[in-house]
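Student: please find the sequence and the predicted model below.
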Amino acid sequence: MTSPLVAEAVSVAALRSVMLRVQQAAERSGTRPDRVRVVAVSKTKPISMIRQLYDAGHRCFGENYVQEIIDKAPQLPQDIQWHFIGHLQSNKVKTLLGGVPNLAMVEGVDNQKVANHLDRMVSTLGRNPLRVLVQVNTSGEASKSGVDPSNCVDLAKHVKLSCPNLEFSGLMTIGMLDYTSTPQNFQTLSSCRTEVCKALEMDEEQCELSMGMSGDFELAIESGSTNVRVGSTIFGPREYAKKQ
């Protein structure tokens, strides 16, 4: 069994390897490496491991579950930029925003109801406008959250024009069931960005693409991703509690 200290040292080395691979993928695609954000997804991982990566200089971390992020965030430095990733239930909005003052972005607004809840709660708490990404279901899988690509313009328009306390920052996709994506998934999201930016009269450089995870982040960057979400490649396999 690997000791916690060894696991943390391995994670720091893995993070450095990922950052190098991100830089190389960006260079291959003609993108400046500093335009690609790496979100270290720390789902199921202990605070000590996150702290080790923080001490190594990383500041951007992501979580998928509200309870987990509100437990971890208060125990870690306030300059961490937390991303909430994936589907957010409207009844969890107050808990999330109240529990994580340094929440930097919600990646996964997939309907108008949750956008409206976020907008109202940001106003109620007196927070600065919250950056959000609209989640698009590029693979067409019923198990995945996200709007159909044909509806991405309408939801992006609602966030930008009807939610003054939210900052529409771009689009995200989860990818295929096995958490890898084909170039077609990435192309679908890129095409959505083109349509959204045309409708909102935005420069495409102002509209982020969050796509790519541990299994496909290099391909995602080469396809235009500006935000990759890397978990197991940095932290190792997820550690879910065993059922009794």
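Tutor: Nice, thanks for sending it over. Given the structure is predicted, the values throughout are model-derived calculations rather than measurements.

Student: CA only for contacts and neighbour counts going forward, please
Tutor: Noted.

Student: who's in contact with G98?
Tutor: L125 (C-alpha atoms under 8 Å, 6 or more residues apart in numbering).

Student: what comes up buried for the helix or strand it falls within?
Tutor: Using DSSP states H and E, G98 falls within helix 93-99. Neighbour counts over helix 93-99 (16 or more other C-alpha atoms under 10 Å) mark 93-94, 96-97, 99 as buried.

Student: so which of those comes closest to V147?
Tutor: Closest approach to V147 among the buried residues of helix 93-99 (C-alpha to C-alpha): V93, at 19.0 Å.

Student: tell me what the helix or strand hosting C152 is packed against?
Tutor: Using DSSP H and E, C152 falls within helix 152-162. If contacts are counted by 3 or more C-alpha pairs under 8 Å, 6 or more residues apart in numbering; DSSP states H and E, helix 152-162 sits against helix 112-125, strand 130-135, strand 166-172, helix 183-200.

Student: re earlier: how far is the helix holding G98 from where the chain is centred?
Tutor: Remark: helix 93-99 is offset 17 Å from the chain centroid, using C-alpha atoms, centre = their mean, to the nearest Å.

Student: need the longest helix for this structure.
Tutor: Determined from DSSP state H, the single longest helix within the chain is helix 4-29.

Student: of all the residues in it, which ones are buried?
Tutor: 8, 11-12, 14-15, 18, 22-26, 29.

Student: what about K242, which SS state?
Tutor: Taken by DSSP: H, G, I helix; E, B strand; the rest coil, the conformation at K242 corresponds to coil.

Student: distance check, it against G98.
Tutor: 30 Å (C-alpha to C-alpha, to the nearest Å).

Student: also T180?
Tutor: Taking C-alpha to C-alpha as the measure, T180 falls 33 Å from G98.

Student: next one: I80
Tutor: From I80 across to G98, the span is 16 Å (C-alpha to C-alpha).

Student: repeat for L20
Tutor: 35 Å.

Student: against that first model, consider the following:
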Amino acid sequence: MSHILENIKEVEAKVAAAAQRSGRKREDILLLAVSKTQPVEVIRQAVTYGLSSLGENKVQEIMDKYEPMGEGVHWHLIGHLQTNKVKYIIDKVDMIHSVESLKLAEEIEKRGAARGIVMDVLVEVNIANEESKYGVAPENTEAFIRQLARMEHLRVRGLMTVAPFVENSEDNREYFCQMRQLQVDINAKKIDNVLMDVLSMGMTGDYEVAIEEGATIVRVGTGIFGERDYSK
């Protein structure tokens, strides 16, 4: 069981070092433990060791784990979110990382209004223009954010991307750099109701480079829990 503790210590050390290299403090970066496919008893260990922010790709997994994990845990929905599933998590997650269509944003607005909740959201950007990925094209991001800014029950907090899967993390540096520039450019427009202070990018294979380029949230699963078993 202690392998998770060892993994967390290793990841923590790398996050801290990358933060230092980027001229920031360790506490400026949220290490989001991606708990998809992991059972509650395993996730609980990570929480015990200080990782109370958990990222899930699927609504169903949040539904299954929400009650057993109890209070003191902060859930983030990081995967593609279908409009018809917003109602199940609107009162369960702290942040939705994957807003990439007006239809989805309107549903979050509607469900948020019904529950009296203002949901923090990130706009998912398809920074490498990969056909297999969701996300708004970089050049359309500002216009999309302006549409979201008019909604009262969601608050745009920043940007998220799923960078290409690469063998060498340096290959993604240009994309992380472009994401940071996009964040800076949109911030400079001072759009009402938009506080772009979050940049969610970088996963197990490339989070150190992502932090060096300005990530404020890194999404690490395998690096913490080990390889996933999808057969379960």
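Tutor: Arrived safely, thanks for sending. Since the structure is predicted, the reported quantities are computational estimates derived from the model, not experimental observations.

Student: any chance of the helices and strands packed on helix 152-162 of the first structure in JSON lines with mean neighbour count as columns?
Tutor: Below are those laid out as JSON lines (neighbours: other C-alpha atoms under 10 Å):
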{"stretch": "helix 112-125", "mean neighbour count": "18"}
{"stretch": "strand 130-135", "mean neighbour count": "25"}
{"stretch": "strand 166-172", "mean neighbour count": "24"}
{"stretch": "helix 183-200", "mean neighbour count": "18"}
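
Student: those: which one's closest to R37 of the first structure?
Tutor: Each of those has some distance to R37 of the first structure by C-alpha to C-alpha; the shortest is strand 166-172, at 13.2 Å.

Student: give me every residue that touches the alignment partner in the first structure of D206 of the second structure.
Tutor: Under the alignment (TM-score structural alignment), D206 of the second structure maps onto D216 of the first structure. The contact partners of D216 of the first structure, by C-alpha under 8 Å, 6+ apart, come to 180-181.

Student: distance of C163 of the first structure relative to K45 of the first structure?
Tutor: To K45 of the first structure, C163 of the first structure is 34 Å away according to C-alpha to C-alpha.

Student: oh sorry, the question was meant for G175 of the first structure
Tutor: From G175 of the first structure across to K45 of the first structure, the span is 22 Å (C-alpha to C-alpha).

Student: which one of the two is surrounded by more residues?
Tutor: G175 (23 against 20; other C-alpha atoms under 10 Å).

Student: so stretch 83-94 of the first structure corresponds to what in the second structure?
Tutor: Aligning stretch 83-94 of the first structure against the second structure (TM-score structural alignment) gives residues 76-87.

Student: give me the distance between the longest helix of the first structure and the centre of its chain.
Tutor: Relative to its chain's centre, helix 4-29 of the first structure lies at 18 Å (C-alpha atoms, centre = their mean).

Student: same question, stretch 35-50 of the first structure
Tutor: Mean-position distance between stretch 35-50 of the first structure and its chain equals 11 Å (C-alpha atoms, centre = their mean).

Student: could you do stretch 142-157 of the second structure as well?
Tutor: 17 Å.

Student: report the buried residues of that stretch.
Tutor: Buried residues in stretch 142-157 of the second structure, defined by neighbour count with 16+ other C-alpha under 10 Å: 142, 144-146, 148-149, 151, 153-157.

Student: so where is stretch 184-199 of the first structure in the second structure?
Tutor: Going by TM-score structural alignment: stretch 184-199 of the first structure matches residues 174-189.

Student: so G72 of the second structure touches G50, yeah?
Tutor: No: with contact taken as C-alpha atoms under 8 Å, G72 of the second structure and G50 are classed as non-touching, separated by 10.8 Å.

Student: once you drop chain neighbours, what's closest to the aligned residue in the second structure for R59 of the first structure?
Tutor: Matched by TM-score structural alignment, R59 of the first structure corresponds to S52 in the second structure. Nearest residue to S52 of the second structure, sequence neighbours excluded (C-alpha to C-alpha, 6 or more residues apart in numbering): V73, at 5.0 Å.

Student: against V220 of the second structure, how distant is that neighbour?
Tutor: Taking C-alpha to C-alpha as the measure, V73 of the second structure falls 16 Å from V220 of the second structure.

Student: could you do T37 of the second structure as well?
Tutor: Taking C-alpha to C-alpha, one finds T37 of the second structure at 13 Å from V220 of the second structure.

Student: same check, this time on V99 of the second structure
Tutor: Separation of V99 of the second structure from V220 of the second structure (C-alpha to C-alpha): 20 Å.

Student: the two - which one has more neighbours?
Tutor: Per other C-alpha under 10 Å, whichever of V99 of the second structure and V220 has more neighbours is V99, with 26 against 23.

Student: sounds good, over and out.
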